Each structure stands twice: as C-alpha cells, then as structure tokens.
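Novice: The following block contains a protein sequence and its predicted model.
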Amino acid sequence: MSYQVLARKWRPRRFTEMVGQEHVLKALVNALDDGRLHHAYLFTGTRGVGKTSIARLFAKSLNCEEGISSEPCGKCTACLEIAEGRFVDLIEVDAASRTKVEDTRELLENVQYAPTHGRFKIYLIDEVHMLSGHSFNALLKTLEEPPPHIKFLLATTDPQKLPVTILSRCLQFNLKNMIPQRIVEHLAHVLTEESIPYDEPSLWLLARSAEGSMRDALSLTDQAIAFGGGQVNETDVRAMLGTIDHRLVYRILEGLADHDPHAVIETLAELSRFSPDYQMLLGDIVSLLHRIALAQMLPDAIDNSLGDKEQLLSLASRLRAEEVQLYYQIGLVGRKDMPYVPDAREGLEMVLLRMLAFRPASAQPLAAVSELKQSTVAATASASTTSAAMTGSATTGSTTTSSAAPAGQPVGTSQQSEAVQSAPEPPSVAAEPTQTPVLRDHDQPADTPVSPMAEQSAPPWDDEVPPWLEQEGEANSTKKPEQRSDDPVTRVMPPALEAVQPQAASTIVQKSVAEEPITKVSDQAEPRQQTSTTGATEPEPVAPDEAIPEIEALQVRDWVTLVDRTGLSGMTANIARNLSLEQVNGHELVFHFTIEQDELINDTQRTRIVDALQQTFGCELQVVFKREEQRQETPARYAARRRAERQAEAVALLSQDPIVQTLIEQFDARLVTESVIPIDSE
C-alpha cells in the first residue's frame, strides 16, 4: 500500500475533529441543525487553515443520506464518495487555472440541471479571487439567485481582490491562523497515534516554522520524520530548518539584564555560525522585549504559546520597565537603520552596544526598584518636611512660628505671596519711626536714625548682614549714605522715578549694620520674634567667610557652606552639592546619596571628593558613601532655598516702596516680579 502523507491522512472527517476555527464551526453547526442555510458561503484565510476541509465537511453534511445534520454518518455512499473526492454532485473548480469568462459560462450552463445523486449540487471554487473581471460579472446573477438545489462554496486567501458585489452576495467566514501551542498539541496527538518518538522542543520549532498553517506543520513533520530516520528530535529539526536557537536570543537579553558586554558579544558570535538574517534576528529581540514588557505590566496575559513562559517571567523580573522600553525603542530605530550599515552583523552589534551604553541609571530588578522608589518617595517627603521646619522655625527664646508652602508650590512662593498680600501701608517718608529695633552688644546705639521703610521691609538674613547694606561713618552721622552701583533699587527703578523722590529712594536701602533684620511674615501674619541668647534654636551653618573649623568641631549643618571651599569643580562639584552629610564621628564622615546618583558616583568621583576633603581639613579622613534616605539638607537644596527666600524678600521690599505704590495707584502699573533680581549676599 502506498504511503499517504500526514496532511491528507489526518484531514478532519467531521466538525468535531477540526482543530481551531471554533467561531466558524459554531455558525455552520447551528445553521445545519436549524435548517437556516444560505446559498453562498465564502471562506477566507491563509494557506493551510482549513478552508477546503470545512467546505467538504459542509458538503458532506448537506448530502448525507441520513439527512441534513452537523453530524454526518460518514458511512453512506455520499459521505464516502465526498471523502474520497469522487462525488459527482460536488464540483471542485480551481479558479487559478480557469480564469477565463468562457470557463465560467461553461460552468454555469449546468446550474439549471438537478443533482445526479445527492440532495444538492455544490460548486466549490477554490482561489476564487483569481477569476477575471468578466468571470465575476458572469457569475453575479447566478450567485445572487441560484436554483434551490445549488450551493456555492467559495474559498480564497486574498478577499481584498474580490469585488464588493461578490462579497455582498455571500456569507463570509474569516479563518484565523493557528497559534503555535494549538499546532504543538495536534502534532503531539498525531505522532502519538503514529507511534513515532518525538520531543516537545522539536514540535515547537515545527509549529513556529509553520507560521499558523496546520497543513505546513504536518508537511514539515513528514520531512522531519524522514530527516530523523523515523523520529523527531530537536537537533535534527533545527538542522533541517536551518533556524537559529532561540535560547541564544534569550542569552542576549540575559547579558543585557546583567550588563555584561562579553556575554552579549560572545552569544552574537555563536549565533553568527548559523548565518542568520540579522535584521530578522533584531526583530526577534524586539518582539521578545515586547513580551517582557507585557509580562511586567500584565503577567496573567502571558501564555505559553511559544513554550518560553518561564524564561520570559524570569527576564521580566530581572529587567526594569524603563530598560525594556528603552531597549525596545533602540531596537526599532536600529531596524530602520539596518539597510544603511556596511555589514548586517556590525549593525546588530552596534544596536546591542547602544543598549548597553544608554541603559537607565540603575539596573536593579523590578521588585527591588519598586521598593527603592517607595523609600525614595518617603525620603523626599521627610526631607521636604525637615527643610520646611528649618526654614519656618523662628529663632526666639520662647515662641516659634512656622509657615509652609502648599503642596506643589515652589519653595519661597508662599512666603512671597504672603509678604505681598500682608504688607502694611507704607508710611510717609517724613514720618518718624514707630518701632525701635532690639540691639545686640556690638550694634549701634538706640538713637541711630533708621528709615521707616527699611525697618518694615528689611530682609531676614538671620545673623548675616548683606554687604550691600553695610555703610561706613559715625553712628550718629547725618550724612546721606552713598548708593552703590549694584543697589537693587537702582537696578529696578528707572532714573526718572528716582528724581521724583530721591530721598525716598535712598531710604529704601538706608539700613545700618547694627539693625536687627525683620523676619518674614508667617501664615498668621505675625512677625517673628528676635533671637534670644538662651533660646533653643537650631544653629546656622558656618558662614562662607569664616575659617574652616577643625574636623573635631565640624557639624553636619556646616556641609552646605563648606562644599564650595573644598576646591572641587565640574561634575565632581555638582555631585558633592547633592550629597547630604548625615554623620560626623571623629574623622569619619558619612554621606548619603539618592538612587538617581547611583551611576554618577563611581570610584573616580569618590576618590576626588575624599582627596578634596582631606586637603581641606589637613588630615586623614574615612569617608563613607551610602545610597540611603537623605535626612539632612544638601548644599544644592540649601542654595535653592536661600535664593527663593532672597527673591521673595526682594519682591516684598520693592512692593512696599512708596514710589512703586504711587505708580500702581495712579498709572495702573503692575510689578513684574520675574524681573526683580536680588543682589546675592552669599
């Protein structure tokens, strides 16, 4: 007996034996059981998905001698002849070889005659899209209103080429491609029934190579049986197909996850022995990255359709979501540039090296990164609260008031708005001062004349007097102070306005060194009280112009001002300004940094910072860097806070100027706060 190929031997004999296409089978089974039969059916889909098989099963169900049913007997003459392809009333036409209008007319001449043996005369036209335009026109009328004993079953792989007039006269059923997992299950069933040894990885290779076609999968299985000498194993199937080992693709992704360039390049060299299509190989990597991203966001959506679910979930736990998205985008751009590279392997290597070079700042596993993110958010909230408390706390002996900006508002914005909104009405220039500031031991006598405007609007530098406020002369001298060229009033107010009231303009900045600064207004519009010598307040960091303290006297708060005196520059200085000094234990300094600085603080930067600190203090130090929560204020945050405070103070001072208020009242002017630039007192 001659050998029959698996694709023909295992062709389904009834609807229950069909693999897949449940959405089509359900409609046909219900139509047969209920007797709701149309006169024309169109089956579309790629090769080998069951279009002709379903059409023959439908013809068998219509002509079974036991009656129209979705379960033909398979034993009567009509069922046997249809299965063997010799049923006289089932007319199969290959439209690819009979495209002329004469062939169609000859076919339709016999439509009027009743069936010879069966219940219906069935015309099964395969690849119907190959018919010519005249053939379609000749078929239209008969296809729309055929005799009651005629059924048309049309099959095509390209329904877009069919005229709309044909599509509108048929019930259309779209058959889907088979998923690899369904093909593997069917191949395992066939090989088990055929008593042929096999291993599962070889079936996955055959299923993926079939690309959704069950007929192609069975044909490849026939070839694999012959190639393997009566058995199907992975090594023989891989050699027969000439495909690359997809485990090597996973090894490339594992090398990227471990940031191991040697492993990536070695795996690519091993892949090159298969002489692969490098653009297709890059496409496989991009597709794998898509499945990894899906596994990270929706683990339940990942099935084992490719037999790699465990490897996929393992990679998803080792790669961060940011890395996967970045690698995917780099891969897409690399595929677009592949036609322009001089060598395909060179282009793929460059794409992989680009992925290694431009990975995100941290490459921790997804779970670890989530924990780090939560800790970073908590650290940021704690640092913000501490900073707000340090900024708003009053340096008084018994009373402390604080104010905090609303959430989402920059530092200094709330203070600025409060100062503007709650600013008192400016007194007349000639008015006498109504308040005498509290003097310290080194201040001037109480009878020193003080400008009312300066008394009300002086900026609150705690124990530090800006250089531009200093003036020389006798304590009781009546000489008008000389205005400096960098005075903030002269930078904002035009000379014409100064000529209107020169005395008022000068008194805005006429403030003695002896005056105690007036602090900002709190949320309750209560001025901050003066600092008491016995009050429990947090001390200020060492001033920039003071001598560098000994290492034994160094406090964590001093780091915000000492960092600029270490001699660091460039990126190293920027990194140091974002470190927080958390502990000082003798000659041991403990710095904290955030996760965003992880990749920046390398061994070179650490060495530079340690050398600068040892040179600054003139002794050997033990410096520890930890990626932990920053509880102390960093120099960068300190500088930003001071700039915001000075900006708010300058705006408040200028808004209380009588000239500015006169312009606003009489000329409907508006103070552009963004144009106010305070003189930096540091």
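Specialist: Received, thanks.
Novice: C-alpha from now on. contacts and neighbour counts both.
Specialist: Will do.
Novice: chain center to stretch 352-365: distance?
Specialist: Between the centre of stretch 352-365 and the centre of its chain there are 14 Å (C-alpha atoms, centre = their mean, to the nearest Å).
Novice: now do stretch 645-659
Specialist: Worked out by C-alpha atoms, centre = their mean, stretch 645-659 lies 43 Å from the chain centre.
Novice: ok, which stretches of the stretch 51-200 of the chain are strands?
Specialist: With strands called from DSSP state E, counting those that start in this stretch, the stretch 51-200 of the chain shows them at 90-94, 121-126, 150-156, 171-174.
Novice: Give me the helices and strands touching the second one, please.
Specialist: Secondary structure elements in contact with strand 121-126, counted by 3 or more C-alpha pairs under 8 Å, 6 or more residues apart in numbering; DSSP states H and E, are helix 51-63, strand 90-94, strand 150-156.
Novice: Would you tell me which of those gets closest to Pro201?
Specialist: Taking C-alpha to C-alpha, helix 51-63 is the member of those nearest to Pro201, at 28.5 Å.
Novice: export the helices and strands packed on strand 121-126 to a markdown table and tack on distance to Leu143 and mean neighbour count?
Specialist: As requested, these are exported to a markdown table (distance: least, C-alpha to C-alpha, whole Å; neighbours: other C-alpha atoms under 10 Å):
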| stretch | distance to Leu143 | mean neighbour count |
| --- | --- | --- |
| helix 51-63 | 17 | 23 |
| strand 90-94 | 15 | 18 |
| strand 150-156 | 7 | 24 |
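Novice: put this beside the first:
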Amino acid sequence: MDNFIVSARKYRPVTFDSVVGQQHVTNTLKNAIHNNQLAQAFLFCGPRGVGKTTCARILAKTINCENISASSEACGACESCKSFQNGASFSIHELDAASNNSVEDIRSLIEQVRIPPQVGKYKIYIIDEVHMLSQAAFNAFLKTLEEPPAYAIFILATTEKHKILPTILSRCQIFDFNRIKVEDMSGHLATIAQKESISYEDDGLHIIAQKADGGLRDALSMFDQIASFSNKQITYQAVIDNLNILDYDYYFQLMAAVSQENAADTLLIFDNILNRGFDGGHFIAGLSSHLRNLLVTKDPKTLKLLEVSDNIKKRYLEQSQQINTGLLLSALNIANQCEINYRTSKNHRLQVELALLKLCHLSSAIKLSVNGISASSVELKKKLLESVAIPQNSSPDIVNKAIPIPVVSSAAVNSSNNPPTPSLPVAKPAAPVKGWGSYKPSIAVPSLNTVFEEKAIEEDEEELVKGSEFREVTLNGFLEKWNVLAENLKVESRITLYTIMTASQPRLKGNLIEIDVENAVQMDQLREGKIDILNYLRVELRNFSLELEGVQIEQSKVRKPYTSQEKYQVMATKNPALETLRKTFNLGLS
C-alpha cells in the first residue's frame, strides 16, 4: 500500500510523443525548439485534465536539456533532466496562482527573475491557474512579462481564459488544448491495463472514456476505482454498476417496446430504472440522446459521429433499420418537450410516463392518418366515376351502349375550327367466340369502377412505400391544413392556441413554420401545443422535418391592457369621473 501510485501520476507523460490527443500543440512546440524560435511567454488554455501542466513541464525540461534528441525530445539522462525529475531543479520554478495570488507573491517572483540561472540555459517559471491572480497582481506582472530577461521564459496555464486580462493575452503565445477524444482515451486506458496486467473489455473502457467528458485525469481516476472494485477485471457490467450509469440495453429494450406499441413493457422498464435509483430527468435526457443516435445511424456517412464502441454501433445500426424515420423524429420531439417541462412539473414521474405513452401510440396515429388519407382519395375517385359506372357482370351489349366509341372524321381532325374531342381510351375487342354474338371477350371484363379503385389503391400503396417522408410542402396546401387544425382546436375549446394560429398568417420558410405571438404568455402556450400541431401537420403534409417557431413581435405604442390595474387606467382615461368615484368611496382594485 505504501508504494501504490495512482495511474494519473504513475503514467504521466514525460515526453511530447507520449502526450495523448494534443498533437497540434506538441508538434508546434517541438518545431519551435528545433528551430530555436521560443517565445518568452506561453499560455496553455483548456478544460481540466487534458495535459496543460504536463506539457508545461515537458517543455521546461526539454528547453534546459543538455542533449536534446533529433526529434526535439529531452534525453532524460543529463544533469538538468535528472534534477528536474527529482524535483531539485534550481532553474525551473512552479507556482500555484490559486494560493499565491497576491501582489507580494508576484513581486517576490519578479525579484527572483533578476537572478540568472545557475544550471542550464534558461530560467523557466510555470504559473498554474493563472486566472486566479488578483487585478493588482496582474498589473504588477505586466511589465516583466512584456520585457523579461533573455534567459527567462514564462509558461502560464489556465482553465478559464476569459478571466485573463487582454493585456496579458497579447503578450503570450496562446495554445488551446482540446478535449481528448473517446477513441484516444480508451486506447490509452487499454495500454495502461496491459502494463498493469488488468483484464478489460473494450465496451467498458469506452464507457469510462465517455464518462470522463474529455478529461484524461478523470478517466484514470475512474479506471483505478473500477480496477479495485472488480479485482482487476474491468468489464462493461462492472463499469455501469460502479459508476451508476444507465445501460444502453435499457434504451434498446424501450425503443423495441415502443415500435411494437407495447405500453405495459415501456412503463415497466421505466419503473425498473427508477427502482435502481436513477433520476427521471437523467433518463429522459438519455432517451433523447438514444433517439439522436438512431437518426444518425440512418445514413452510413454519419455513423462516425457516434462515440461508442463497435459492438454498440452494430446494435444502433440494427435498430435504426427497424424503425421509421418519421417515428424517430416525432419521438425525439416528444422527448425534448418532456425534458423541457420536467423541471417545472410537480409530478415528475407522471410527466415521463405520459411522454412514454405518447411514444407508444405514435405508430398508430401515423398509420391511422395515412389510412384516412388513402381512403378519402379512393372515395373521391369513386364519386368522380359514378357517372360512368358499369356493373361487373355486364353483357357485351351493355358495355357497347355504356361506352360509345366516338367517330372522328379526318376532316374534323385536320380542321382548326373543330379540334378533336378527347375520349376515354377503349381496349381492342377480342376475337369473336361462337355463341357470343359479334362482340364477346375471351376473358371476363372488369368494370371501370373496379379498375379505377384498384389502380387508386395501388398508387397509394406505392406512394407509401416509395414516397419520400420529406415531401415538398406548398403554401396553399399548408394553409389549408393549418386552418383545418385551427378549427379543430376551437371545437376542442383550446381557444388560446386557436387565437394564436388565426391572429396572423403563418410564414412557411422551407421546412420552418413561423407564427407571430404578442407576448411571453402566448409564447408559452405555443410551446405547449407545438407537439400536437407538428404531429398533425407532419402526417397530413407528409413531411416529417417540419418545425414550428414562434416570433414575438415588437410591442406597439398602444399596449393592450392585461392586468386589472392596466384595464382600470384605460377606463379612467376615457371617463375621469371613475377616478373621482374611486376616491370618494375609497375603493381598491381586486
């Protein structure tokens, strides 16, 4: 136990090449050393745990190394390198600005800068968390930072670049450190696991890397914790149990139940998640991410946007092929609205369960609406053809009488004054058969009703299979459906939403619908009814990428009275005697 060193310290990079995920910084620094073009002040910026202080120490050690290699790396064997590694270097000083942020501390540092280095070519000062310096300390540091001695180099590190004075920033070479990618981090963890003889699963390391949120130090801390928890066997199950992470499997099971419209299993899965101690808001946020990932995997080009292991990618790919894009878009809209309303809701569980029930009935709503469109189109075509309807079991004479073949002379065709009259196409009669008279078809002739009805059904079915789910929307068609929906809302006594929809004409900009609202109250009402409006319009207009946005118009000079006080002021302006009456009887406003 006395000799145990945490992985974040034990495997801290000691050369530029061993730094993880910051090649753009390390390559620049190596080139600067190789070309002898070192600035006198560096500023390393970036989130925690990405290698700022580590790179500062490597840079300081390499600058003073007596035998720099051809690849601009420190040798690690000279006197300067050994003294730095043992923490006994007199030329490299490290200052923590979080605890030494006063003017006196900076003045003491300035006094030290005047003394040349005893060993090595440069005297290097590493100031960590430099944003913690006080305003007076920054001002005292300005002159020295701008014109330091030729042997002095300052390396500043911070997580909050915006807190540093612009006058300090202008005197430094600034290097922005990126969050470390999940793939780079999991690969580094795998290397450490092999060195420590720890068995691991790639899925487990990916979860650790995702949980670290770009910080390698956080990932190494979790790595040590799980290695102890699982007795040096880092499995996927051990990671999610120890870090209390919602398993991907829950969301895959949930979406499978939603696609099968199984509301009971959906609610039971959510209940199991709550019993494990997870928060409903955390669950619904994870569901939104899961739906987003399913939409991303719809196109192989965007598959690389998923920061998950290969096994999980395959599962996303399989499930995305089984669920309709329109269903996913509507489900994502419902989950997003639930996440927005979750914080203000008093009954959090009911809010999530209501969203899950809506998800389970999305397929039925879409099918019902599509079938209604198909049936209405067939009925319309049947009504248009009632005038030429022919019974299925008609005799040849009835057929000949019902559909007379127009005779058009060549003179009539060639005459410009008498253009030919269009007629229905008539099939060529089959050869006559004995016993059927002069016109007897060799096979049964279906009626026009049957032909056109079957054709209409075939067209609708083909349209559903081959038709795009992002059909172009015309302005007239959109306004027609918009007005129908507004009338339906009026019938349902949703007067506020009806007023918003009819007060001004909506604007259609591609797939974005803009509607004007007068105040924040109407904006809130529009947000609440947004899902219902979009679910109706997306299905009716066959475009599942439609979006709705409210635009709050500027208040006019004559403001509408809303409160009791405002209404009274308007009335008193029109009739001054009202104010006299109020004062006489000492009346108040309720």
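Specialist: The structure has been received and is ready for your questions. The structure presented is a predicted model; accordingly, all values stated were derived computationally and were not measured.
Novice: now the strands of the stretch 51-200 of structure 1 as a markdown table including distance to Gln661 of structure 1?
Specialist: Shown next, in a markdown table, are those (distance: least, C-alpha to C-alpha, whole Å):
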| stretch | distance to Gln661 of structure 1 |
| --- | --- |
| strand 90-94 | 95 |
| strand 121-126 | 91 |
| strand 150-156 | 84 |
| strand 171-174 | 78 |
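Novice: Quick check: Lys163 of structure 2 touching Glu129?
Specialist: No: using C-alpha atoms under 8 Å, Lys163 of structure 2 makes no contact with Glu129, being 10.7 Å away.
Novice: In structure 2, what residue corresponds to Lys336 of structure 1?
Specialist: Alignment note (TM-score structural alignment): Lys336 of structure 1 maps to Ile340 of structure 2.
Novice: how many other residues sit next to its match?
Specialist: Other residues near Ile340 of structure 2 come to 14 when the count uses other C-alpha atoms under 10 Å.
Novice: Need the three-state assignment for it.
Specialist: helix (DSSP: H, G, I helix; E, B strand; the rest coil).
Novice: about what we covered before: more neighbours, Lys163 and Glu129 of structure 2?
Specialist: Comparing Lys163 of structure 2 with Glu129 by other C-alpha under 10 Å, the one with more neighbours is Glu129, at 21 against 12.
Novice: The more buried one -> structure 1?
Specialist: In structure 1, Glu129 of structure 2 lands on Glu127 (TM-score structural alignment).
Novice: Select, out of the strands of the stretch 51-200 of structure 1, the one closest to Asp558 of structure 1.
Specialist: With C-alpha to C-alpha, the closest approach to Asp558 of structure 1 among the strands of the stretch 51-200 of structure 1 belongs to strand 171-174: 75.1 Å.
Novice: what's the mean deviation for that closest one versus structure 2?
Specialist: Mean deviation of strand 171-174 of structure 1 relative to structure 2 after superposition (mean C-alpha distance after the TM-score superposition for structure 1): 1.1 Å.
Novice: tell me, that strand lands on which residues of structure 2?
Specialist: Strand 171-174 of structure 1 maps onto residues 173-176 of structure 2, going by TM-score structural alignment.
Novice: what's the answer for stretch 611-622 of structure 1, then?
Specialist: By TM-score structural alignment, stretch 611-622 of structure 1 lines up with nothing in structure 2.
Novice: One more: stretch 188-197 of structure 1?
Specialist: Using TM-score structural alignment, stretch 188-197 of structure 1 pairs with 190-199 in structure 2.
Novice: Any buried residues in that stretch, and which?
Specialist: By 16 or more other C-alpha atoms under 10 Å, the buried positions in stretch 190-199 of structure 2 come out as 190, 192-193.
Novice: just stretch 258-270 of structure 1 next, same as before
Specialist: Neighbour counts over stretch 258-270 of structure 1 (16+ other C-alpha under 10 Å) mark 258-259, 261, 263-265, 267-268 as buried.
Novice: Just send those residues back as CSV, with secondary structure and distance to Leu352 of structure 1 too.
Specialist: Output for the buried residues of stretch 258-270 of structure 1, formatted as CSV (DSSP: H, G, I helix; E, B strand; the rest coil; distance: C-alpha to C-alpha, whole Å):
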residue, secondary structure, distance to Leu352 of structure 1
Asp258, coil, 13
His259, coil, 11
Pro261, helix, 9
Ala263, helix, 11
Val264, helix, 8
Ile265, helix, 9
Thr267, helix, 11
Leu268, helix, 10
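Novice: any idea which of these is closest to Leu153 of structure 1?
Specialist: Leu153 of structure 1 lies nearest to Leu268 out of the buried residues of stretch 258-270 of structure 1, by C-alpha to C-alpha, at 50.4 Å.
Novice: Aligned against structure 2, show me the partner of that closest one.
Specialist: Taking TM-score structural alignment, Leu268 of structure 1 has Phe270 as its aligned residue in structure 2.
Novice: about what we covered before: who are the contact partners of the match of Glu129 of structure 2?
Specialist: Taking C-alpha atoms under 8 Å, 6 or more residues apart in numbering, we find Glu127 of structure 1 in contact with 94-96, 154-157.
Novice: would you turn those residues into TSV with distance to Ser61 of structure 1?
Specialist: TSV is the format used below for those (distance: C-alpha to C-alpha, whole Å):
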residue	distance to Ser61 of structure 1
Asp94	22
Ala95	24
Ala96	27
Leu154	17
Ala155	18
Thr156	22
Thr157	24
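Novice: preserved in structure 2, out of these?
Specialist: Here the contacts of Glu127 of structure 1 are checked against structure 2 with both residues aligned by TM-score structural alignment, their matches' C-alpha atoms under 8 Å, and the contacts held in both are 94-96, 154-157.
Novice: In the match of strand 171-174 of structure 1, which residues are buried?
Specialist: So for stretch 173-176 of structure 2, counting by 16+ other C-alpha under 10 Å, buried means 174-175.
Novice: How about stretch 581-599 of structure 1?
Specialist: 581-582, 584, 589-595.
Novice: I'd like these as TSV, with distance to Thr400 of structure 1 and secondary structure appended.
Specialist: Compiled in TSV, the buried residues of stretch 581-599 of structure 1 are given as follows (distance: C-alpha to C-alpha, whole Å; DSSP: H, G, I helix; E, B strand; the rest coil):
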residue	distance to Thr400 of structure 1	secondary structure
Leu581	26	strand
Glu582	25	strand
Val584	28	strand
Leu589	32	strand
Val590	31	strand
Phe591	30	strand
His592	30	strand
Phe593	31	coil
Thr594	32	coil
Ile595	35	helix
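Novice: Map Gly212 of structure 1 onto structure 2.
Specialist: Matched by TM-score structural alignment, Gly212 of structure 1 corresponds to Gly214 in structure 2.
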